[in-house]
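> Pasting the sequence and the predicted model now:
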Amino acid sequence: MFTGLFSKNDDVSTNNCGLQTSVDLNKAFPRVGTFGDEQMRNAAIIVSIGQEMRVPPRGWVIAVATAIQESYLNNVGHLGEANDHDSLGLFQQRPSQGWGTPAQIMDPRYSSRKFYEKLMTVPGWEGAPLTTAAQRVQRSAYPNAYARHENVATTIVNTITDGGARAAGNSVDMRCVLGAEISASGWTSPVLGEIVSGFRTASRPTHHGVDIGAPRGAEIHAASAGRVIQMRCDARTSDGRPWGCGRDGSPSIKGCGWYVDILHAGGIITRYCHMGAPPKVSIGQTVTAGQLLGQVGSTGNSSGPHLHFEVHRDGDRSSAGAIEPGRFMREMGAPLGDGKP
């Protein structure tokens, strides 16, 4: 695994990298979609409490997404017979379950603090799928509903903090945004190294990913939480005969070599090619962000050790579904090519 980039004593709320991360609750925030002034202010309170408690930005996104699902960012009072038991407030916390008194729970600052206190007790919450982390806190009857709000929650956090949930362009070091190895939106670079070949360049128009240079044996990590949907050896000669992945390939060999496909929330698929040995995951396995998948190698269509990394949208693993990985990962707060192998 990657080592942590910050110590527990680092203040992830301070601005060391040109990003505004200290929320000014006296300002008006732009609307995001159908979320108006009051809802954006409630989201800003959630983020500001996370900052006060030195919760990494990933926690802000999880908290905002949870509040969207539970109350649509409205500080909901008791609804009489329409109420879900005695649930109250932004997070629909229940006095009968020990969250506090009704008056306390109706205070957005108090309810946000209680949410974060419980979240921070969940082992591995930063790398877990948002739904998993939120459900461990909320114990909802609809545990899979949280994930659908992850993208808009990230946008809201970015709007409130001027980009605190993502990198602000190529020049920003990933460590400046994360406060940890996983970005606020739940993504991380799969391997440290420079991009040595780009996406669909003039000389390689059918290159549907990017190549990241790294030494043989370097660890490859899941870019985000998800489920393994493919793991196999793909290496064959130009006439279709099996070449195998027990030896290096070459530019004349076809295929990805040992590779893994992972399906993430929102229909995003990532692909990791040319591993030097069988991957350390299996089809159907759920993985967390940053989990070890395998090691860099040079199997399949490869001229030397590197990771070929692809990103696909809408669950489409064909070339038609491929999108530019560098731009996508920058938007997710985990830019590629920021570290040397």
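The structure has been received and is ready for your questions. Numbers count the residues shown, from 1 in each chain.
> going forward, measure contacts and count neighbours with C-alpha atoms only.
Fine.
> On the three-state scheme, Y272 is what?
strand (DSSP: H, G, I helix; E, B strand; the rest coil).
> hang on, isn't it packed against H308?
Yes. Look at Y272 against H308 with C-alpha atoms under 8 Å: they come within range, at 5.9 Å.
> Roughly how far does C176 sit from H221?
20 Å (C-alpha to C-alpha, to the nearest Å).
> And T206, by the same measure?
Taken as C-alpha to C-alpha, the span from T206 to H221 is 25 Å.
> go on, R313?
20 Å.
> Between these two, tell me which one has more neighbours.
Using other C-alpha atoms under 10 Å, the more surrounded residue of R313 and H221 is H221, with 23 against 18.
> The structure to be compared is supplied as follows:
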Amino acid sequence: MVAPIDGPISLSSTYGPRNDPLGRGSAYSFHLGQDIPAARNTPIRAAAAGTVIHAGAGIDGRSSNLIIIQHNINGQTFYTWYVHMYDDGVYVTPGQQVAAGDVIGGVGSNGNSTGPHLHFEVHDAANNTMDPLPWLQQHGAV
């Protein structure tokens, strides 16, 4: 297991309730992942070994572009979501097998975004989201 961006991780927006940075609708929204600011085209790495199940245009009303990887970790299924790449920043295709640390994309600012960053989410098998950094730490990410 590895962090999705090399180097020390800083966050520009954390998991959970927040003020919507784009000022849409209500003053508060629930942020389903964590935003890790980085320069455009900074390599995005697969957090764990798995199978790419989606790579390209956003789904479920989510910002384009999006990569989703399915992982089996200690007998449990998880999905990691990587969001906001530009079209030329998606380096994988559905069905592709990846190892932990493989470069799968480049950081962008596509869709509902205020600047270049990786929006990183973790979902369980029932599609419930969880706070990504504790999940990475729990599984020994380096």
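Ah, there it is. None of these values were measured; they are calculated from a predicted model.
> re earlier: which one's more surrounded, Y272 and H308 of structure 1?
Using other C-alpha under 10 Å as the criterion, Y272 of structure 1 and H308 rank with Y272 on top: 29 against 26.
> For H306 of structure 1, see how far away the more buried one is.
In terms of C-alpha to C-alpha, Y272 of structure 1 sits 10 Å off from H306 of structure 1.
> Please apply the same query to T155 of structure 1.
Counting by C-alpha to C-alpha, the gap from T155 of structure 1 to H306 of structure 1 is 33 Å.
> of those two, who's got more company?
H306 (31 against 20).
> what's the counterpart of that one in structure 2?
Counting by TM-score structural alignment, H306 of structure 1 lines up with H117 in structure 2.
> residue ranges for the strands of the stretch 201-341 of structure 1, please.
210-213, 219-221, 226-236, 254-263, 269-275, 286-287, 292-295, 306-312, 322-323 (DSSP state E, counting those that start in this stretch).
> I'd like to know which of the ones you listed is closest to A43 of structure 1.
strand 226-236 (26.4 Å; C-alpha to C-alpha).
> Please spell out which residues along the closest one are buried.
Judged by neighbour count using 16 or more other C-alpha atoms under 10 Å, the buried positions of strand 226-236 of structure 1 are G226, R227, V228, Q230, M231, R232, C233, D234, A235, R236.
> which of those residues lies closest to I268 of structure 1?
For the buried residues of strand 226-236 of structure 1, the nearest to I268 of structure 1 is G226 (9.3 Å; C-alpha to C-alpha).
> Tell me where structure 1 has helices.
37-52, 57-71, 102-105, 108-119, 130-138, 150-161, 174-178, 325-331 (DSSP state H).
> Give me whichever of the ones you listed is most buried.
helix 57-71 (a mean of 26; mean count of other C-alpha atoms under 10 Å).
> one step back: roughly how far does the spatially closest residue to the match of H306 of structure 1 that is not a sequence neighbour sit from F78 of structure 2?
Closest residue in space to H117 of structure 2, ignoring its immediate chain neighbours: P37 at 4.1 Å, by C-alpha to C-alpha, 6 or more residues apart in numbering. Counting by C-alpha to C-alpha, the gap from P37 of structure 2 to F78 of structure 2 is 24 Å.
> How about Q97 of structure 2?
Q97 of structure 2 is 15 Å from F78 of structure 2, by C-alpha to C-alpha.
> Please say which of the two ends up with more neighbours.
F78 (20 against 15).
> What's the match for the more buried one in structure 1?
Using TM-score structural alignment, F78 of structure 2 lines up with I268 in structure 1.
> so that match sits right up against D314, yeah?
Yes. Checked against C-alpha under 8 Å, the pair I268 of structure 1 and D314 is within contact range at 6.1 Å.
> Identify the contacts common to these two.
Common neighbours of I268 of structure 1 and D314 are not found (criterion: C-alpha atoms under 8 Å, 6 or more residues apart in numbering).
> Pull the contacting residues for G111 of structure 2.
Taking C-alpha under 8 Å, 6+ apart, one finds S63, S64, N65, H84 in contact with G111 of structure 2.
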